[in-house]
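here is a sequence together with a model predicted from it:
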Amino acid sequence: MNNSSKNFSENEYIDSVFSKKIYLIILLLSTLWVLLIFLAPFLMTTGGTGEKISSFIYLFFSKVCHQDDGRSFHLFGHILGVCSRCVWIYTGFFIGISSYPLIKKINNVRIPSIWYLIIPVLILGADVLADVTGIFPNTFVSRSVTGFLIGFVLVYFLYPGFLKFFYEVNHFLKNKLST
């Protein structure tokens, strides 16, 4: 085994203190991301500097979402920072990461069976495909449910990956600095 890196089996856990730091950073970033989505329409109503900040938030989110008016929820007469499906992807992720410690230990690096991800992806794909082919139009409800499912489930695949990645980077840097 290489001294500069630690390989994990599927049954290993990472240091609890380190895991808490990574968990809190991801929770904080997720919270900020969701707050910005809802802050954009509010700031647009304030005019002046608030409106400029809102425009920047919309521009920022335009890189990850189409922001189609007809497929977006509205607040204060303006669309949210992202479309309805994206709102629920990010909200699902936020709820998933918030509830993660209630379901799984935050220092556990095991990921669930890939089927827990494939099934929601297939459901979302079917919703999109049915809409694109004209079989039936998707709705705010179908976009919201499929978005939430994906966002919530992604936490259980992404968080352990982030935790492993940052642990290995931290371990590597400590070894480099100590030599």
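Structure received.

CA atoms for contacts and neighbours, from now on please.
Will do.

show me the contacts for residue 89.
Residue 89 sits next to 144, 147, 148, 149, 150, 151, 152 when contact means Cα atoms under 8 Å, 6 or more residues apart in numbering.

longest helix of the chain?
helix 140-178 (DSSP state H).

can you tell me what sits against stretch 130-144?
Under Cα under 8 Å, 6+ apart, the answer for stretch 130-144 is 71, 84, 85, 87, 88, 89, 124, 127, 128.

ok, and here's another one to check against it:
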Amino acid sequence: MLQKIKIYHLILIFVSLWNILIISPILTQSYIPTISEIVYSSLHHICHQYESRSIFLFGTKMAVCSRCWGIYFGFLIGTIAFPFLKKHLIYSKWYILCIAVVPILTDIFLDLSNIHESIIITKILSGFFFGILAAPLLVGTIDKAIYELLNNNKRRNLCTKNQTNSSRLYTVE
């Protein structure tokens, strides 16, 4: 049980650090522009970072667009809520991700068909909805996979050690 708690805490630390990185305008404003530039250029590979679709913090564009920020922030909230929800979660229900992506696809479709203009708030909310639903599913799956991997390695090492000890007992010299 202690090992599972440690795995969850490592995941939470990673998700928290990721969320801190995406608010790199604070780094720009705090006279650490080199780190900010590294963050912006690194995240450019996973987000378009268009100014018209981004949130500005202290007059500086965030490192990701508003929808990505909603996803990451929702994922952080979902990760924080995971320990309180895990008794009620079923990790094998991957259709939850299909449900979670519906608001994003609806927002994009309505914008492309000129029925409704996709604005910053709809992008943030649709991303947040996806992130908060995806987090418990993914965190639970990652937590379980790492826990099983570590336990299988321990069992394998124990079996190898026992086989080595037992083979010594039957060796005739």
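Ah, there it is. Worth saying up front: this structure is predicted, and the values here are computed from it rather than measured.

once they're superposed, tell me the TM-score.
The TM-score (TM-score structural alignment, normalised by the length of the second structure) is 0.83; 159 aligned residues with a Cα RMSD of 1.9 Å.

map residue 3 of the second structure onto the first structure.
Residue 3 of the second structure maps onto residue 18 in the first structure, with residues paired by TM-score structural alignment.

ok, the most centrally placed residue in the first structure to residue 42 of the first structure distance?
Closest to where the C-alpha atoms of the first structure average out (Cα atoms, centre = their mean) is residue 93, at 4.4 Å. Remark: distance between residue 93 of the first structure and residue 42 of the first structure (Cα to Cα, to the nearest Å) = 22 Å.

just to confirm, what residue in the second structure is aligned with residue 73 of the first structure?
Per TM-score structural alignment, residue 73 of the first structure is aligned with residue 55.

what does residue 42 of the first structure give?
Under TM-score structural alignment, residue 42 of the first structure pairs with residue 26 in the second structure.

give the contact list for that match.
Per Cα under 8 Å, 6+ apart, neighbours of residue 26 of the second structure: 57, 58.

chain center to the host helix or strand of it, what's the gap?
Assessed by DSSP states H and E, residue 26 of the second structure sits inside helix 25-29. With Cα atoms, centre = their mean, to the nearest Å as the basis, helix 25-29 of the second structure stands 23 Å off its chain's centre.

in that helix, what counts as buried?
25, 26, 27, 28 (16 or more other Cα atoms under 10 Å).

any chance of a markdown table for those, columns distance to residue 36 of the second structure?
Output for the buried residues of helix 25-29 of the second structure, formatted as a markdown table (distance: Cα to Cα, whole Å):
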| residue | distance to residue 36 of the second structure |
| --- | --- |
| 25 | 7 |
| 26 | 8 |
| 27 | 6 |
| 28 | 6 |
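
residue 48 of the second structure: which of those is nearest?
residue 25 (16.7 Å; Cα to Cα).

list the contacts for that closest one?
So residue 25 of the second structure contacts 36, 57, 58, 60, 61, 62, 63 (Cα under 8 Å, 6+ apart).

10 Å instead, please
Applying Cα atoms under 10 Å, 6 or more residues apart in numbering, we find residue 25 of the second structure in contact with 32-33, 36-37, 39-40, 56-63.
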